[in-house]
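1. with the sequence up front, the predicted model follows.
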Amino acid sequence: MNIYVGNLPFSITDADLRETFSRFGEVSQVNLISDKFTGESKGFGFVEMANNSQADAAIKGLNGTDMKGRNITVNQAKPKTDAPRGGGFGGGGGGGGGRRY
């Protein structure tokens, strides 16, 4: 099961996250998300656990708990969708009228 972990302190490391979740079972993978330009943490990441019951226990046991001064959010990750992100504006429009000679 893939688990979303949010509101992480920016100083957290993969090893810290792995250690925290391994108290509930085997951690397959840890992926902290960082800014591609600065390399700094974005404050969230994903933890993958092979056993769903252990993952559920980790979600229940860690959601809302304090990690280095921040209450973290832990829940089952939602699958990424290819839907457009909305926003943006429709096509342009012509410029002002005025007379053309």
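-> Now that the structure is in, tell me what you want to look at. Here the structure is a predicted model, which means the values were calculated and not measured. Numbering: from 1, shown residues only.
2. C-alpha only now, for contacts and for neighbours.
-> Will do.
3. what's residue 59 in contact with, if anything?
-> Neighbouring residues of residue 59 by CA atoms under 8 Å, 6 or more residues apart in numbering: 3, 74, 75, 76.
4. not counting sequence-adjacent ones, nearest residue to the last one?
-> Spelled out, it's residue 76. Leaving aside its chain neighbours, residue 76 sits nearest to residue 3 (4.5 Å; criterion: CA to CA, 6 or more residues apart in numbering).
5. following the helix or strand that neighbour falls within, which helix or strand shows up next?
-> Per DSSP states H and E, residue 3 falls inside strand 2-6. Remark: after strand 2-6, the chain's next helix or strand is helix 14-22, criterion DSSP H and E.
6. this is the other structure I want to compare:
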Amino acid sequence: MGSKLYVGGLPYAATETQLTTLFAAHGKVESARVIADKFTGQSRGFGFVEMSTPEEAQAAITALNGSQMDGRSLTVNEAKPQESRSGGGKRFGGGGSGNDFGGRNRF
């Protein structure tokens, strides 16, 4: 199994093909994914790349973290486990409700 990397600061026009090409210079790319907004389909400015070995992943981090892509500075580091997403969704939903009610009570 490969090593998954988080890539932030992507230009909104960046494609998965461009991401694959960029990272292929540092090893074998198992997969590349640009994350898009589920409602608009527009890129959210980040993605994930899976390299075939931890050594290749580290080489990509060293070479690409802080580098420029179409005038934007990239952030490249090890991806965090995906399990934190569900907690974030619940927190956002609760916070949104509280803010809505607070705003209504003031007016």
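-> Yep, that arrived. Remember, it's a predicted structure, so these values are computed and weren't measured experimentally.
7. most neighbours, which of the contacts of residue 59 of structure 1?
-> residue 74 (23 neighbours; other CA atoms under 10 Å).
8. that residue maps to what in structure 2?
-> In structure 2, the residue matched to residue 74 of structure 1 (TM-score structural alignment) is residue 76.
9. any idea which helix or strand carries that match?
-> strand 75-78.
10. who touches the very next helix or strand once past that strand?
-> Once the chain leaves strand 75-78 of structure 2, the next helix or strand it forms, by DSSP H and E, is helix 84-106. The contact list for helix 84-106 of structure 2 (CA under 8 Å, 6+ apart) is empty.
11. quick check: buried residues in helix 84-106 of structure 2?
-> Using 16 or more other CA atoms under 10 Å as the burial criterion, none of the residues of helix 84-106 of structure 2 qualify.
12. distance between that helix and the chain's centre?
-> 23 Å (CA atoms, centre = their mean, to the nearest Å).
13. just stretch 30-40 of structure 1 next, same as before
-> Taking the mean of its C-alpha atoms, stretch 30-40 of structure 1 sits 11 Å from the chain's own mean (CA atoms, centre = their mean).
14. so that stretch corresponds to what in structure 2?
-> The aligned range for stretch 30-40 of structure 1 is 32-42, by TM-score structural alignment.
15. could you pull out the buried residues of the matching stretch?
-> Neighbour-count burial for stretch 32-42 of structure 2, counted by 16+ other CA under 10 Å, picks out 32, 33, 34, 35.
16. follow-up on the earlier one: quick one: the strand holding residue 3 of structure 1 aligns where in structure 2?
-> Counting by TM-score structural alignment, strand 2-6 of structure 1 falls onto residues 4-8 of structure 2.
17. mean deviation, the matching stretch versus structure 1?
-> Following the fit onto structure 1, the mean deviation recorded for stretch 4-8 of structure 2 is 0.2 Å by mean CA distance after the TM-score superposition for structure 1.
18. any residues touching that stretch, and which ones?
-> Here stretch 4-8 of structure 2 makes contact (CA under 8 Å, 6+ apart) with 45-51, 57, 74-80.
19. noted, bye for now.
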